[in-house]
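J.: Sequence first, predicted model second:
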Amino acid sequence: MLIRLDERQIRAAGIDTVKVEPEAGTTEVVLPGTVQVPPYQLRVVAAPAAGLIEALLVNPDESVQAGQPLARLRSTELVEQQRLFLEAVSQQTLARERLRRDETLFRERIIAERRLLTTRADAAFAEARLAEREQMLSLFGMAEADIAALRRTRRISPSLTVTAPAEGVVLQRQASAGERVAQSAPLFTVAQMQPLWVQIQVPLAQASAVEAAAQVSIPNHGASGVVLRVGRSVDAATQSTSATAEISQGAETLRPGEAVQVALQLPQNGTPQWRVPAGAVVRHRGRSWVFVRVPEGFAARPVTVVTETGQTTSMRAPLRATDEVAARGILTLLAELSEMDGA
């Protein structure tokens, strides 16, 4: 966009210009980040039934295997569900016997078909009720082998063992031995630790230079990975966005919640890189701009910010080594640009 100003207007606005300085293309920026576990690798182990925690068998930061016992729980609800299951087993057995008897009587023409149909419906209902009670015991944390043993021995147990749903590390223990808990109350948080994510804090001015699939590394840990995505939302307090990187190499050296410095590789796009005073770059409509001196006044050019310090900004833009950009009096030019844009 061209902002038309003559020499008198430029002097009156106090606009000063500086020549852009060419830079060797920067291929890496260092940004702060925080390690976290991907949400799909977190498992919250909850109490399958209300009851009393008899014992906790693992500690925080302990590695566990799938199916490993984590806690023992004593529950009157579990006792009641086992009783209902055994009652359903008896009803199913009785319904099967009635069906077998009525099928024999029907073949001998002793009973009407209507009675046989009623008996078959009763048997089907008993089968469905038993399946329902078996599913309830599964939801209450009983393994298939334990349910089979209950059916065989008819011996009700007041306790159950809570097991790990997958291999991982216990990040949190949210209950204590001797505590009474409600059904679905969280007991443990178990996380798979490979791979991990790093949430990288990217200043808004640099966000356009970061692309998905860019390589990242954490030099202090010897870890590396790639950028999965760059966020679209902006933190109002820091005016930064978040880039999510997946760390697949060396993730075992990282800990969730740890603050790290991330070296992020920028893609080589062939655009020349320049250094200008920090005040020469402004933000407008979600993009970074510089004002290049031209005979008619100034031309507003969008740029891609690579790095920033308190004094200088490195940027990528299709400029020439002879170009000069406005370094002072920027607010006047920004106001003109906003007016032209209708902002």
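T.: Perfect, thanks for sending it.

J.: Please count neighbours and contacts with C-alpha atoms only from this point.
T.: Will do.

J.: Now the element after the one helix or strand Arg133 maps to, going C-ward?
T.: Of the helices and strands defined by DSSP states H and E, Arg133 is found in helix 113-139. Past helix 113-139, heading to the C-terminal end, the next element that is a helix or strand (DSSP H and E) is helix 144-153.

J.: Alongside the first one, take a look at this:
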Amino acid sequence: MVIQRFLITLILVLTVASGFFSTPLKAEEAKAKDVAEEGPDKKEREVRKIRKVPHTHDEQGGHEEQHEGIVRISKESYDLLGIETVKVTPSSPKEYIRTTAEIQFNANRVFHIGPRVPGRVVDIFADLGDEVKKGQKLAMLDSVELGNAVSEYLISKTNLSVQKAHFEREEMLWKKKVSSEREMLDAKSAYLRAKAEFEAAENKLHLFGLNEDDINTLRSETHSITAFPLLSPFSGTVVQKHLALGEMEEPSAQLFTVADLGVLWIILDIYEKDLTKINIGQEVKVSVSAYPDIYFPGKISYISDIMDERTRTVKVRVELDNNKRKLKPGMFATAEIATGGALPGHKELIIPCSAIQNYEGGKVVFVAIGDYSYKMKEVRAGNESNEHVEILEGLTEGDEIVTKGAFYLKSELQKEMLGHDHAH
């Protein structure tokens, strides 16, 4: 009996002691956890906390909302992200002139390069697609005619030196009354004739494409006096090349085409009834099938003064900025010119481009449905400008759509659905 009481007392003591030691231990663990949460990753955890979509219903209901494309966020998330919305209202669409045409080279910035005299190709320095600078050598040709021209130049240069010395001598003698005036004038005439022949021979070499440095080195033993270069007239891109080593080329041949692709042209046919709606400098939107979601800006730079009597249209030139090299000469394009007027009796839904998000091959927007909840809706877009886009299907008047923060909502929806798929 005594032993039994002793055992009971011992058990009670151990139980109390266990509670005494475990309580401080748990307190220390909790404190350590709090300290850790105050560390450098606290901000990241706050972001995760904000991203988490709270649910006020059971888990199954949340999964159904994910499939319906509904995203819920907290008020804290709403304030931190600065989500902005606007109501969809119908407006009168602008009137557009739409036409198709072919993209062309800028005719003022394209040059066909060929030899001025017959010659055989002995070296090629440029290839298709190369970016070349003004004055850069594209190829070298060897020409018998150039050899003859160089010989004429060297002979005329020597003759000029001789005739100049003779004239200076006769002029000195005439001033000293040693020789007659007639002898001095004859020497002067011969000198002027030699000078004219030399200048003509030098100009002929320039026509072959030789510059001053080339001409000054004609007497060099290592310099070929029968070869001449083909030079690029300006900086641009080699877009055509029609020559090979050893080929004999004539002056009519177009061996290279160099073009400035930074600015291209598109020539539009505008009907007579629309002429009062266009002006020089007016903006034009151009699209091509290769990039259906991109509009390329252009401006009207020329309106023809002549009307085609057969089609009753006028040629209008539009200059297109092509610094990114997406547009290619020869592409068919569609051009739209906003005339500034509104189509009477027409209404359409226009929303900011910032509301549109690309999602699984389509376009979507997020519509506010209350309580910091947003439903994703697929839409079909129509005409688009730099800031606004026409909505053909998917929205109705009065819908409140997200214009700032839509990308975040899309990301959260994708994460929620991904997590749901992994859970299953």
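T.: Thanks, I have it. Note that this is a predicted model, so its numbers are computed, not measured.

J.: re earlier: helices or strands up against the helix holding Arg133 of structure 1?
T.: On a contact count with 3 or more C-alpha pairs under 8 Å, 6 or more residues apart in numbering; DSSP states H and E, helix 113-139 of structure 1 meets helix 76-107, helix 144-153.

J.: once aligned to structure 2, how far is it on average?
T.: Comparing helix 113-139 of structure 1 with its match in structure 2 after superposition yields a mean distance of 0.9 Å (mean C-alpha distance after the TM-score superposition for structure 1).

J.: ok and that helix relative to helix 144-153, angle-wise?
T.: Compare the direction of helix 113-139 of structure 1 with that of helix 144-153 by axes from the mean of the first three to the mean of the last three C-alpha atoms, to 10 degrees and you get 130 degrees.

J.: so where is helix 113-139 of structure 1 in structure 2?
T.: Mapped onto structure 2 using TM-score structural alignment, helix 113-139 of structure 1 covers residues 181-207.

J.: Can you point out the buried residues in that stretch?
T.: With burial defined by 16 or more other C-alpha atoms under 10 Å, the residues of stretch 181-207 of structure 2 counted as buried are 184, 187-188, 190-191, 194-195, 197-198, 201-202, 204-205.

J.: contact partners of stretch 150-162 of structure 2?
T.: Outside of stretch 150-162 of structure 2, the residues that reach it under the criterion C-alpha atoms under 8 Å, 6 or more residues apart in numbering are 191, 194-195, 197-198, 201-202, 205, 218, 225-226.

J.: Look through structure 2 and tell me its longest helix.
T.: With residue count as the measure and DSSP state H as the assignment, structure 2 has helix 2-37 as its longest helix.

J.: May I see the buried residues of whatever helix or strand comes next after it?
T.: Helices and strands here follow DSSP H and E; after helix 2-37 of structure 2, the next one along the chain is helix 42-51. Residues of helix 42-51 of structure 2 classed as buried: 50-51 (neighbour count, 16+ other C-alpha under 10 Å).

J.: How about stretch 160-176 of structure 2?
T.: For stretch 160-176 of structure 2, the buried set under the neighbour-count rule, 16+ other C-alpha under 10 Å, comprises 160, 163-164, 166-167, 170-171, 173-174.

J.: Let me know the closest of the residues you listed to Pro344 of structure 2.
T.: The shortest separation between Pro344 of structure 2 and any of these is 82.0 Å, and it belongs to Leu160 (by C-alpha to C-alpha).

J.: Which residue in structure 1 aligns with that closest one?
T.: Counting by TM-score structural alignment, Leu160 of structure 2 lines up with Gln92 in structure 1.

J.: Residue nearest the middle of structure 2, spatially speaking?
T.: Among the residues of structure 2, the smallest C-alpha distance to the mean C-alpha position (C-alpha atoms, centre = their mean) belongs to Lys324, namely 1.9 Å.

J.: Work out for me the element that residue sits within.
T.: Following DSSP H and E, one finds Lys324 of structure 2 outside all helices and strands.

J.: Distance of Arg283 of structure 1 relative to Val37 of structure 1?
T.: Between Arg283 of structure 1 and Val37 of structure 1 the distance is 34 Å, computed by C-alpha to C-alpha, to the nearest Å.

J.: Neighbour count for these two, which is higher?
T.: With neighbours defined as other C-alpha atoms under 10 Å, Arg283 of structure 1 and Val37 compare such that Val37 has more, 19 against 13.

J.: Helices of the stretch 201-343 of structure 1, start to end?
T.: Using DSSP state H, counting those that start in this stretch, the helices of the stretch 201-343 of structure 1 run over residues 330-341.

J.: Show the residue spans covered by the strands in it.
T.: Chain-ordered strands for the stretch 201-343 of structure 1, with DSSP state E, counting those that start in this stretch as the definition, fall at 215-218, 223-230, 240-249, 259-265, 273-277, 282-284, 287-294, 297-308, 312-316, 324-328.

J.: could you dump those to JSON lines with distance to Val198 of structure 1?
T.: JSON lines is the format used below for those (distance: least, C-alpha to C-alpha, whole Å):
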{"stretch": "strand 215-218", "distance to Val198 of structure 1": "10"}
{"stretch": "strand 223-230", "distance to Val198 of structure 1": "9"}
{"stretch": "strand 240-249", "distance to Val198 of structure 1": "5"}
{"stretch": "strand 259-265", "distance to Val198 of structure 1": "9"}
{"stretch": "strand 273-277", "distance to Val198 of structure 1": "28"}
{"stretch": "strand 282-284", "distance to Val198 of structure 1": "27"}
{"stretch": "strand 287-294", "distance to Val198 of structure 1": "25"}
{"stretch": "strand 297-308", "distance to Val198 of structure 1": "20"}
{"stretch": "strand 312-316", "distance to Val198 of structure 1": "25"}
{"stretch": "strand 324-328", "distance to Val198 of structure 1": "36"}
